[in-house]
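Chemist: can't give you the sequence, but here's the structure:
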């Protein structure tokens, strides 16, 4: 049935029983950098050699699990794999000058490696930096001549859900052992000379860095090897083995190789990401064909944590709340909880948004210690099992003891975005009832009002009362702010009827600020504030998301402070992915930007018309 085949048994297979069957098949190897895909070959025209990355090359057992029964969704490209665990022993026969990397451990090194290569491999297990098993000089020598002889490499892998391999006479091979805490892991990289100097410096180091950090946030890596292969596939994961693409550039004039900052960090990031898939979904075995985000989103979240542990100011692409705002406010979205083949804006939806959601949970909603505990619990509870989204959500709540329904609903089941607006700030103080104080206060407030235009223009007019002094009386000599004996007597009468506690309340000098907020984006989130006081000090206030429980659209918050507030900033550290920061300030703040000026050429193409066209283009690009 298209990409799937069913075998009907003569009788039902009971629990604990087994059956054996043989399948004959053939596999056409495509040219990967021409046709694309998750595997294939690369041809090197300069030396006439090939590099093969072999994946999805044999029939694999379809998944059957409690939640869904048989997995019957066809492979259409985007939705990746839903596979079962198994034990593999694979014999791969290749030209004798080829080096092979594969899922699992090599069973016959004495038959395929030289004595010196075997000794180097043994040294690598306890080395403090990568050891070359096959050096660049040896690889270049292999490239020069072919051979009609063959060697058979045998690999064994237990409890894995797939098997992939790579083969080439161009491979340089380096390795370094790593103490995993529970077992030893051999990190290995295979790459052609075209990958250096970038690959020999960063590939194996990136593998070890990934395992160190993913172990910290999930569980100890359970397999004996972890491999990164450079070839035509930009980034793809299989158990114990990953395909990663970035290479240095070659200066056409001098022939010298160099790499840009983007290429360097692109390589480190893609290795972290693909090795990270060894955990999700190669061990925590989610249904990729249905829920892309359960492997890509969770893995991108951990990738972000590992990247930030590499160096200060690591240029992470996804994870920070501020990096997802453009997508969150864009049109043509689907909720995260959408089938893999139906997603719009695939990278942002399945990678960026869920990774950002988890980082916000960790940093802003739950807190690092508690969220890390809950995420580890999910990882350990569901390793070598098949979790559904509900299993993930319930485990986070169960392990953290925090009700996260409101957050999960908004971030995973809707396309709402965060846009909390500070609409108005009212300052209230206690009315002391003392006429000496209150009338002075009223005069000061009223004097802040602008004069009417009529009063301003009548200032030079000669008034009647100035011409006839006898018309002046008490009310001309005193204004409405004058305190009278009647006012004083009324105040004294009031005080006589109050006890000491009530009198003290009238002397309260605190400032009462009523802040009005509106939820313009629809996504409920905590309200985070920085209060800047007149004396130059600052206070950070965190209002839980529960403030929206009675009204998800408009809320007010009363703040009582001794000091006068000069400025209020909403989400001052850009924690919540607020898509419009222009409404986050009181008093309102102008948002700085730039306008490009263009030289007018000819015709009716005015500067503003061209500016508007560029705005339209930028908007479309941002949406894409």
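Modeler: Cool, got the structure. From a predicted model like this one, the values you see are computed outputs, not experimental measurements.

Chemist: going forward, measure contacts between C-alpha atoms and count neighbours the same way
Modeler: OK.

Chemist: please work out which residues outside the helix or strand where residue 569 lies touch it.
Modeler: Using DSSP states H and E, residue 569 maps to strand 565-570. Under the criterion C-alpha atoms under 8 Å, 6 or more residues apart in numbering, residues 420, 422, 527-534, 584-587 lie in contact with strand 565-570.

Chemist: quick one: contacts of the helix or strand following that strand?
Modeler: Next along the chain after strand 565-570, taking DSSP H and E as the criterion, comes strand 585-586. The contact list for strand 585-586 (C-alpha under 8 Å, 6+ apart) reads 422, 424-425, 567-570.

Chemist: likewise stretch 522-532?
Modeler: 365, 406-407, 410-411, 416-420, 538-548, 552-553, 565-572, 576.

Chemist: which among the contacts of strand 565-570 end up buried?
Modeler: Neighbour-count burial (16 or more other C-alpha atoms under 10 Å) is assigned, among the contacts of strand 565-570, to 420, 422, 527-533, 584-586.

Chemist: among the residues you listed, which ones are in strands?
Modeler: Under the assignment DSSP state E, the buried ones among the contacts of strand 565-570 contribute 420, 422, 527-533, 585-586 to strands.

Chemist: let me know the secondary structure of the nearest residue to residue 422 once chain neighbours are set aside.
Modeler: Excluding the flanking residues, the one nearest residue 422 by C-alpha to C-alpha, 6 or more residues apart in numbering is residue 517, at 4.7 Å. Here residue 517 is recorded as strand under DSSP: H, G, I helix; E, B strand; the rest coil.

Chemist: next one for the comparison:
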């Protein structure tokens, strides 16, 4: 509506007072107060700025491991010597060791604590009735055969599910170390049937196995200032809390196997053929151009020949890895092996892939190039990749990460074709899992407790890297509009991001630990902080905690410390609560200053009089106006019959100029202008405050966007009014026009309300052949062209 300025000024002042008076549900002080006591108190270990304190420490463990893979029985036998360094200020009377393979015992707490039920209408599968049935086919879990000190004397130990306590004859004093050994063996699980993070896959057509082996040796628990011993049981969902150390690992496998592992291969001349070694050397220094082809070290033809042969003995592959928190490996005679050696931030790094023929042609075209791309993208945003190698391995594990090596899914159809979704998943999963080298393999967060600190941060960087790979890539994991379905769920079906990893319901683990934190970081970068401030602060966090172990408070504090942006309200709302974002634009009032210019005021009065007199009676009587008395008798006319009350006189003009002379320059500009003042009535219906972003579409076809920070809600987080001034008339207002803040209900974001869109439904008839899967587009194209399937990429070992 359009009102006079002075009346508006009075009304606006009343509205201002009302708007600042908190309603009964007012809680803005809580929302915008500092996190304060919610976070751990800063100390000499972890400073108030989010940086490591002067007394920060972390213990370390060095491993010397010898292990053999029994391909005939899918079994591993190993022996390790661990040197444990106590850098803490505490004397340690016992040590805790992780026994992750014990998760695969049917009686493990991670299995007995699962819930299941029978659906009488749908029925139930055997795995639903007994989720642990596949674990009873063999005796899974560790068989610990020896725990001994450096002199070979037995040490007392106690196994508690997935943890083992070793009691020491004398405490390890601060600054001292202790050495001990463990011998063990275990049966490898079928990763496909168990859904495990490591294991084997059997290929019945050729009778061979692909092994992706992780969580395979007894590993030291972390001991730190935040938790003491982090010996929380491994239940399967919350991942791993580990410490850094140096590894020397000798892996004995059948002599026709190809092995990839954490670290650098120490004896290539003993395990590679002269031809493979020549290709290895040929690949050095290649890969600076994003589109450069990887060099095949083991071709597909060679891998297929190995599938048909039989091993004639054994080989031992020796690897060393310095300053890593874990060690994993992959082994198979089925592996094709290709490599690039790109320059990453001034350092040559091996980017390599291992995959069976079943993964081609997709893997041969994309995997290694994606590894190199990921290292470039992440290094740019964090720190230069410090390790010498990064592997991507295809096998039974859909996606899992370890230092310098990761296991990835995405397999083409048997005919070599694949869907767009399969290709996109390969791009996403390789970037994601290689990206985990940065979080948590180097920025070493506690995954057992805080899944979001590695999965969420990594998913955010993954989204940026995917868009750097292909600007049209559907990076839905960081776009705010794609998290709204999750945030619309009933609060009883959600838990805060800050929930412990094992306490997040499995059906919402993805959005909670991955998408919501990743989206939140993207909102910070694009909308709240801006790219420059965010990128600097994020890089500072990465740099500060490189090869160290941060907590959530360290991340929150560093992001604010390095940017100068108060984000406590955001951490509270996005990370500690389950309230959604839901802003509404309920009303827009339109005002203009009442002009004193007679040219305007009398013109407006004339137009108003004309509107008042334009009645239906006047229109119908117009034909007879010549028959009226005044029209026929001129003596009945006087001054007022020719007087124009709306004509502008010289006196009117002089009075207006005299009035202007009394005004200040600012007041005169206001009085002479034709400015529009709009008062927007806004509601925060969801509870989580966010910046207010408003798009104005003007009558002349142009538009403009106004942005207001989240602090606009700090005095009243329920409803506010905001004046926007324009020189042009606005015909349409829209909140969050670019889907920046994850608003869960956009139907109340427009004023005037946007026209309702119809809900679509589909006409259908009974389909024949239900259940048959449609061919993917590549298959359809081949069928239309009557082409034979293209042969899988073979390669010759040349570029």
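Modeler: Happy to help now that I have it. Just so it is clear, the model here is predicted, and its values are computed rather than measured.

Chemist: hang on, the earlier thing: including distance to residue 457 of the first structure, could the buried ones among the contacts of strand 565-570 of the first structure go into a markdown table?
Modeler: Output for these, formatted as a markdown table (distance: C-alpha to C-alpha, whole Å):
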| residue | distance to residue 457 of the first structure |
| --- | --- |
| 420 | 44 |
| 422 | 38 |
| 527 | 48 |
| 528 | 48 |
| 529 | 45 |
| 530 | 44 |
| 531 | 42 |
| 532 | 40 |
| 533 | 39 |
| 584 | 40 |
| 585 | 37 |
| 586 | 34 |
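
Chemist: and those, which two are furthest apart?
Modeler: 420 and 533 (22.1 Å; C-alpha to C-alpha).

Chemist: residue range for the longest helix anywhere in the first structure in the second structure?
Modeler: The longest helix of the first structure (DSSP state H) is helix 198-217. Matched against the second structure by TM-score structural alignment, helix 198-217 of the first structure falls on residues 362-381.

Chemist: how about the matching stretch: buried residues?
Modeler: So, applying 16+ other C-alpha under 10 Å, buried residues of stretch 362-381 of the second structure: 362-364, 366-379, 381.

Chemist: what's in contact with it?
Modeler: Contacts of stretch 362-381 of the second structure (C-alpha under 8 Å, 6+ apart): 287, 290-294, 338-340, 342, 344-345, 351-353, 355, 385, 390-392, 411-412, 416, 418, 423, 426-427, 430-431, 434-435, 438, 461, 465, 468-469, 535, 538-539, 793.

Chemist: mind running it again at 7 Å?
Modeler: 290, 294, 339, 342, 344, 351-353, 385, 392, 412, 427, 430-431, 434-435, 461, 465, 539, 793 (C-alpha atoms under 7 Å, 6 or more residues apart in numbering).

Chemist: quick one: it to chain centroid distance?
Modeler: 18 Å (C-alpha atoms, centre = their mean, to the nearest Å).

Chemist: that stretch against the first structure, how far on average?
Modeler: Once superposed with the first structure, the aligned residues differ from stretch 362-381 of the second structure by a mean of 0.3 Å; criterion: mean C-alpha distance after the TM-score superposition for the first structure.

Chemist: still on that earlier bit, the strand holding residue 569 of the first structure maps to which residues in the second structure?
Modeler: Counting by TM-score structural alignment, strand 565-570 of the first structure falls onto residues 730-735 of the second structure.

Chemist: that stretch vs the first structure, average offset?
Modeler: Averaged out, stretch 730-735 of the second structure is 1.6 Å away (mean C-alpha distance after the TM-score superposition for the first structure).

Chemist: picking that back up, now list the buried members of the contacts of stretch 522-532 of the first structure.
Modeler: 365, 407, 410-411, 416-420, 545, 547-548, 552-553, 565, 568-572, 576.
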